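*Asks:* got a predicted structure here, sequence first:
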Amino acid sequence: MRQTNLKKATFAGGCFWCMVKPFDSLPGIESVVSGYTGGHVKNPTYEQVTTGTTGHTEAVQITYDPELFDYAELVEIYWRQTDPTDAAGQFADRGDSYRPVIFYHDEEQKEIAEASKEALQNSGKFNAPIVTSIEPAEPFYEAEDYHQDFYKKNSAHYNRYSHGSGRAGFIQQTWGNE
């Protein structure tokens, strides 16, 4: 068995339920965990975060093997899950706890994220500015067990939510089968 140097990637893109599945089964992805980051309360609960008073954002933290999956590829997948022109939330989910953010863990990730954001802005894909924040990673707190792997545990609810929130339609309309 070869030694691996696993890394972390942290992305916020609205409800964390919808941010797990796109990354979960890729080669080199060790885990995708739903949680909260960027706030001022230690070990927040879902109920606390939803009040909007903790400063946390719902996010996923991905543990990956950079020899098998490149960070730049993770960022490209991230863009295809969000509306990068909406800083006030994502789809039906509104407020700071649902804002789109790429949380970088080192300078290399910061540079990759910034270059990718600039390339997306210059691509002409969107008519509005790309407003997704790129911020340093902060302590990440795992969400409660019932939030983990929600798309597997509650697939019918997940599918209704993904479509009902407007996320699935936006992704299809914007990216098609890219």
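*Replies:* Noted; the coordinates are in hand.

*Asks:* can we go C-alpha only for contacts and neighbour counts from here?
*Replies:* Noted.

*Asks:* what segments of the chain are strands?
*Replies:* In the chain, the segments counted as strands under DSSP state E are 7-13, 29-37, 57-64, 89-90, 93-94, 100-104, 133-136, 140-142.

*Asks:* closest one to D149 among the ones you listed?
*Replies:* With respect to D149, and counting by Cα to Cα, the nearest of the strands of the chain is strand 29-37 at 7.9 Å.

*Asks:* the closest one: which residues count as buried?
*Replies:* The neighbour-count check on strand 29-37 (16 or more other Cα atoms under 10 Å) flags I29, E30, S31, V32, V33, S34, G35, Y36, T37 as buried.

*Asks:* A further structure is provided below for comparison with the first:
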Amino acid sequence: MTEERAIFAGGCFWCMVKPFDQMPGIKQVVSGYTGGQVPNPTYEEVCSGMTGHTEAVEITFDPAVISYQQLVDIYWQQTDPTDAFGQFADRGDSYRPVIFYTSSEQKNVAEMSKNQLQSSDRFKDPIVTTIEPAQTFYPAEEYHQDFYRKNPAHYNAYSEGSGRKGFIRKHWDNQ
């Protein structure tokens, strides 16, 4: 079996795990940090905005079961691709939306998908999610892993209270 990796940043990583974790072909979803210059950053360091890292998820998947294109489609439906300065209640560089590609094929898929989303007129503002080469991915502390399972009440309250769930309902539930 061949495995591939996909890395997506879409605001709080707690909210980025569940949509992927429940799909067939997903082997693992890890919350972590990437895109910055500080090795092995802590949550507190990333939140300080001084590391250059963003919160992200690293997804290990079986491309024979779920394609990278399908993962990108799921990604778009979890984020506000028109907000470059954070996601929902989470503001700042460490919450910026990024698709980190691990191959030229992933880059091409992401760029075509972004262009299609822009052309769709689903959003009145430009699609500003960046597409960048993957860098070292640092897993977050254990208490951040599988947060939606470990703390379902907190997770549900946060995903609703942050505005994420309402945004998703408004923009994607009418597909």
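*Replies:* Ah, there it is. Note that the structure is predicted; figures quoted are calculated from it, not measured.

*Asks:* could you get me the TM-score between them?
*Replies:* The pair, once superposed, lands on a TM-score of 0.99 when counted by TM-score structural alignment, normalised by the length of the second structure; 175 aligned residues with a Cα RMSD of 0.6 Å.

*Asks:* could you export the strands of the first structure as CSV, including distance to K21 of the first structure?
*Replies:* Converted to CSV, these look like this (distance: least, Cα to Cα, whole Å):
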stretch, distance to K21 of the first structure
strand 7-13, 13
strand 29-37, 9
strand 57-64, 10
strand 89-90, 17
strand 93-94, 18
strand 100-104, 17
strand 133-136, 22
strand 140-142, 17
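
*Asks:* looking at those strands, which is closest to H157 of the first structure?
*Replies:* In this view, those are compared for proximity to H157 of the first structure by Cα to Cα, and strand 93-94 is the closest at 15.7 Å.

*Asks:* contacts for that closest one, please.
*Replies:* Taking contacts as Cα atoms under 8 Å, 6 or more residues apart in numbering, the residues outside strand 93-94 of the first structure that touch it are G14, C15, A88, S165.

*Asks:* alignment lookup: the last one to the second structure.
*Replies:* For S165 of the first structure, the aligned residue in the second structure is S162 (criterion: TM-score structural alignment).

*Asks:* swap in the third one?
*Replies:* Structural alignment (TM-score structural alignment) places A88 of the first structure against F85 in the second structure.

*Asks:* who are the contact partners of its match?
*Replies:* For F85 of the second structure, the contacting residues are R91, G92, D93, Y95, R96, by Cα under 8 Å, 6+ apart.

*Asks:* let's go with 10 Å and repeat that
*Replies:* Residues in contact with F85 of the second structure, defined by Cα atoms under 10 Å, 6 or more residues apart in numbering, are G11, R91, G92, D93, S94, Y95, R96, P97, V128, T129.

*Asks:* could you measure from the fourth one over to G36 of the second structure?
*Replies:* When Cα to Cα, to the nearest Å is applied, the distance between D93 of the second structure and G36 of the second structure equals 10 Å.
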